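Participant: from the sequence below, what's the structure:
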Amino acid sequence: MQPGTRHSPDRPSRTGRPRSEAARQAVLWAVDDLLVEIGYAAMTMKGIAERAGVGRQTVYRWWSSAAEILVEACVQDAAEQLTTPADDDPAAGLRAHLRALTTFLTADPAGFAYRALVGEGQHDPAVRAMLVAADVLGPSTTAVLDRVRPFAPAMPDTELAAAQLCGPVLAQLLTRPDPLTPEQLDRHATGLLAAWGPGQEGAAQEGSTQS
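Facilitator: Below you'll find the predicted structure:
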């Protein structure tokens, strides 16, 4: 579905008082749509409530700021969009995750939100703390790394391995106009497996010690 209308068929009725969970979900959908239509900087709690068809007191019942709502929307959408099927081929598993991550960050409203929040977090400690606590990309990336680890004896600890895997994708999108190409993503996956593969354990330990 096109951004801005992706949730419309499933929206709760705007008549009557919606159930609490329905209202909460309507708010999460509203921030997705507003992010595409007006952008993060123009988003307000009043506008979110109006778009969701709920009262402002309902919004403030769960969240204290628009950034907090966006973080939750990111977590929810990332769990859906970044779950890739298990694959016996470790290279295929890494490639699938990298492509899903790129699609999430470039085509999903919650991915747009995540990029905006990462930028905001560079000068707003509260937003940065929310992102750290939410660990938006962590669960899906950890799941992929856990499946690859038996084939990659030199893989470093999960936090560092996740940074090595996802860092180039994020850096490209935050500093360049275009994402990495599928070919570049494939080469990145192949290079990581070579660096993490059998015979590289000593190099990995040395790098961890120096860092």
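Participant: from here on, just use CA atoms for contacts and neighbour counts.
Facilitator: OK.
Participant: report the separation between S64 and P150.
Facilitator: Relative to P150, S64 is positioned 43 Å away (CA to CA, to the nearest Å).
Participant: second input sequence below; structure requested for side-by-side comparison:
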Amino acid sequence: MITSPSSLRRSERSRRATLDAALELCTEKGYNRVTVEAIAARAGVSKKTIYRWWPSKVGVMLEAFTQVLVGVTPFVETGDIAADLRAHINGLVRLLSTPPYGPAYSGILSEMHHDEELARAVREQLVTPRFEAAVERLRRAQEQGQVPAGADLPLAVELLYGPVYYRHVLRKPSQDEATVAALVAHVLRSLTAGAPPADAPEGSPGRVPGQGRVS
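Facilitator: Reported below is the predicted structural model:
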């Protein structure tokens, strides 16, 4: 069966309307009160259409949140890794502090703790791609001499972004720009202080066995 361009456009409009409806309802009702029925009614699509594309409400929310996150927090490159990291982390903090995105992500995290399939989807669709993009941004900075050659880039990503999600999950106050600036400066200093020479063998002082392979 060949799908016509008009059918593809209708499908994309329906998909976009569904994602928008899910986020709108999350703002209005709170994550737990949003249902597939409500999303379908708001989007003007059938429940059958939603279940053809997503396995559940949380599947809709995950795609909606991921698309917004990727759109508003790109990994830009101005030539100043510290400035770029500050801009990126501040963008992430603002997103998680703004309804419906913060509540939607909290709902997703809550459900993934007792749903292994969802946990896998979160890792594959959201966490791993963003983690790899952050490592790649640091790698380019490393090539430009802004990050030491022997620095553990995956660990650096965890040090930079861990505090953001820690505060979000525990519902602590979000970082302000001064706190983010201090975090970025501290992590970059730690990379310079702790990085062994690029050609240092495994087991030498300052090099952790298996460095660079943080899961």
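Participant: what's the TM between chain one and chain two?
Facilitator: Scored against TM-score structural alignment, normalised by the length of structure 1, the superposed chains reach a TM-score of 0.80; 192 aligned residues with a CA RMSD of 2.4 Å.
Participant: which non-adjacent residue is nearest R42 of structure 2?
Facilitator: Leaving out its chain neighbours, the residue that sits closest to R42 of structure 2 by CA to CA, 6 or more residues apart in numbering is A21, at 5.7 Å.
Participant: ok, L23 of structure 2 touching A64?
Facilitator: Yes. At 7.2 Å, L23 of structure 2 counts as touching A64 under the criterion of CA atoms under 8 Å.
Participant: counterpart of A42 of structure 1 in structure 2?
Facilitator: In structure 2, the residue paired with A42 of structure 1 is R33, using TM-score structural alignment.
Participant: dump the residue contacts of its match.
Facilitator: Listed by CA atoms under 8 Å, 6 or more residues apart in numbering, the contact partners of R33 of structure 2 are C26.
Participant: swap the cut-off to 10 Å and go again
Facilitator: 25-26 (CA atoms under 10 Å, 6 or more residues apart in numbering).
Participant: for A104 of structure 2, see how far away it is.
Facilitator: Distance from R33 of structure 2 to A104 of structure 2, counting by CA to CA: 11 Å.
Participant: shared neighbours, the two?
Facilitator: C26.
Participant: count of neighbours near E37 of structure 2?
Facilitator: Using other CA atoms under 10 Å, E37 of structure 2 is surrounded by 14 other residues.
Participant: what of Q164 of structure 1?
Facilitator: 14.
Participant: and for S110 of structure 2?
Facilitator: S110 of structure 2 - counted by other CA under 10 Å - has 12 other residues nearby.
Participant: picking that back up, L23 and A64 of structure 2: which has the busier surroundings?
Facilitator: L23 (24 against 21).
Participant: is whatever residue of structure 1 lines up with the more buried one within a helix or a strand, and which one?
Facilitator: Alignment note (TM-score structural alignment): L23 of structure 2 maps to D32 of structure 1. Element membership for D32 of structure 1, per DSSP states H and E: helix 20-38.
Participant: and that helix against structure 2, how far off on average?
Facilitator: Superposing on structure 2 places helix 20-38 of structure 1 at an average distance of 0.6 Å from its equivalents, by mean CA distance after the TM-score superposition for structure 1.
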